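Colleague: Provide a 3D model corresponding to the input given below.
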Amino acid sequence: MKTTTGYSGIQIVLHWLVAVLLAIAWFTGEGANAALERVEEGGTAGFVPHVALGLAILALAVLRVLVRLGRGAPEPAGEVGSLQVRAAGWVHLALYVLMIAVPLGGISAWFLGLETGEIHGLFANLLMALALGHAALAIYHQVVLKDGTLTRMTRAE
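Modeller: As a prediction, the model looks like this:
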C-alpha cells in the first residue's frame, strides 16, 4: 500500500462521518430488533433508522477502502516493525473489515431473513470496542506522547 505524509480532505471527512454514523447506529440497534420482531409477527416496520445507517456505513466504508487503496495512508507513529506499529496495522485492518462485515450481517438478517442477528450484534460490539480503543489511543498519542497522531486526522495534507 502507498504511504503518504498525511490524510486527504476526503479521507478525513469519511473517517469522521463513519465514526459518527457508527455511534448512532450502535445506539439505535435495539429499535431495529423491535422492528424486525414486528415484521416477523406480520406487521410492518416502517422507516428504521438503524437499517438506513447501516447501508450508509457500508457504502462509505467501501468508499474509504477505495480511497485508501488509491491514495495511501501515513505510516503509524512509532518505530517501523515495532509491536506498536504492527498492532496499529492489525487494528486498522480489523476496523475496516468490521465496517464492511457488520452491515453485511445486518443486511443478511434484515433483507434476506437469515439468522445472523446475534453474530451481527456481537461483531457490532467488537467494532465499537475497537473504535473506542482506537480513539483512546489516538488521544493518548496526541496528549501524552505529543506525536501529532490525532492532528493528522484533523488537517488535510
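
Colleague: contacts and neighbour counts: CA atoms only from here.
Modeller: Fine.

Colleague: Strands along the protein, start to end?
Modeller: Applying DSSP state E to the chain gives strands spanning 3-4, 73-74.

Colleague: how about CSV for the ones you listed, with distance to residue 59 and mean neighbour count added?
Modeller: Output for the strands of the chain, formatted as CSV (distance: least, CA to CA, whole Å; neighbours: other CA atoms under 10 Å):
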stretch, distance to residue 59, mean neighbour count
strand 3-4, 24, 14
strand 73-74, 20, 16
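
Colleague: For those strands, give me a markdown table that also has distance to residue 104.
Modeller: Compiled in a markdown table, those are given as follows (distance: least, CA to CA, whole Å):
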| stretch | distance to residue 104 |
| --- | --- |
| strand 3-4 | 29 |
| strand 73-74 | 25 |
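
Colleague: how about this one, so we can line them up?
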Amino acid sequence: MSGPDHYGTVAVILHWAIALLIVIAFGLGLTIDAFPESWTGAVVNVHVLVGLSVLVLSIVRLAWRLTHRPPPLPDTVGALSRGAAAVIHVLLYVLMILIPAIGIPTLLFRGRGIDFGLFQTGSPFARTPEIFRPLTEVHELASYALIALAAGHALAALYHQFADRDGVLRRMLPPAHR
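Modeller: Here you go, the predicted structure:
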C-alpha cells in the first residue's frame, strides 16, 4: 500500500530485494578467485543466477515504476538535488539491466551454460576469448560504476534522513520502520 509520502509495498520489496541481490552478485564476483578451484563452477553459476534475478526483477521494477508514480520529494529538496536524483535513478536502472545483459553473452562466449537445477543450458558458442574478454571488462567496470552510484544513492538517503531530517529515506522503508 502506498501513501502520499511513501512508496508502495511492491516497490519497497523490489527495491530492497534488488539491492541485496546486487550486493551478493558483486561480492561473489569480487571473491570468486578466493574459493577453492573445485568450487569455481558452482560459484560462477550462483553469480549468474543472482545476476539473472537482478535482471528480471529490475525489469519488473522499471515496469512498476513507469506505471506507478513515486511519492513527491519534500518541498525542502532543492532543484539541484531533484535533478541529481533523477539522473542517478536513470543510471541505476540502466546499469541494473545492462550489467546482467552483458554478463549473459560473456558467459556464453566463455563456452559455459547455466545450471538452473531442474535443467541446464549449454552455450551455442565455442570459447571465444576475443569476445568474452572485452565483455568481461565492460561487465566489471559497469559493476563498479553501479556500486559507486548505489553507495552515493544510499549516502544521499542517509544525509536526508540524519542531516536534513526531511523523510526522504522513510519513503522507501517497509511500513514497520517508517
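
Colleague: Any idea what the TM-score comes out to?
Modeller: The TM-score (TM-score structural alignment, normalised by the length of structure 1) is 0.83; 147 aligned residues with a CA RMSD of 2.6 Å.

Colleague: follow-up on the earlier one: and residue 122 of structure 1, which of the strands of structure 1 is closest to it?
Modeller: Nearest to residue 122 of structure 1 among these is strand 73-74; the distance by CA to CA comes to 29.0 Å.

Colleague: which residues are in contact with the closest one?
Modeller: Residues outside strand 73-74 of structure 1 that contact it (CA atoms under 8 Å, 6 or more residues apart in numbering): 2-7.

Colleague: Stretch 104-111 of structure 1 now?
Modeller: So stretch 104-111 of structure 1 is contacted by 36, 51, 54, 58, 114-117, 119-120 (CA under 8 Å, 6+ apart).

Colleague: which bit of structure 2 covers that stretch?
Modeller: Mapped onto structure 2 using TM-score structural alignment, stretch 104-111 of structure 1 spans residues 101-108.

Colleague: Mean deviation, the matching stretch versus structure 1?
Modeller: With mean CA distance after the TM-score superposition for structure 1, stretch 101-108 of structure 2 departs from structure 1 by a mean of 0.9 Å once superposed.

Colleague: Pull out the buried positions in that stretch.
Modeller: By neighbour count on 16 or more other CA atoms under 10 Å, the buried set for stretch 101-108 of structure 2 is 102-108.

Colleague: Tell me the gap between that stretch and the middle of its chain.
Modeller: 16 Å (CA atoms, centre = their mean, to the nearest Å).

Colleague: Stretch 62-75 of structure 2 now?
Modeller: Taking CA atoms, centre = their mean, one finds the center of stretch 62-75 of structure 2 at 18 Å from the center of the full chain.

Colleague: Could you do stretch 132-144 of structure 1 as well?
Modeller: Distance, centroid of stretch 132-144 of structure 1 to centroid of chain: 16 Å (CA atoms, centre = their mean).

Colleague: what's the answer for stretch 147-157 of structure 2, then?
Modeller: 12 Å.

Colleague: which residues in structure 1 form helices?
Modeller: Using DSSP state H, the helices found in structure 1 span residues 9-27, 29-40, 49-71, 83-110, 117-140.

Colleague: TSV for these, including distance to residue 157 of structure 1?
Modeller: Listed next are the helices of structure 1 as TSV, based on distance: least, CA to CA, whole Å:
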stretch	distance to residue 157 of structure 1
helix 9-27	7
helix 29-40	36
helix 49-71	12
helix 83-110	20
helix 117-140	18
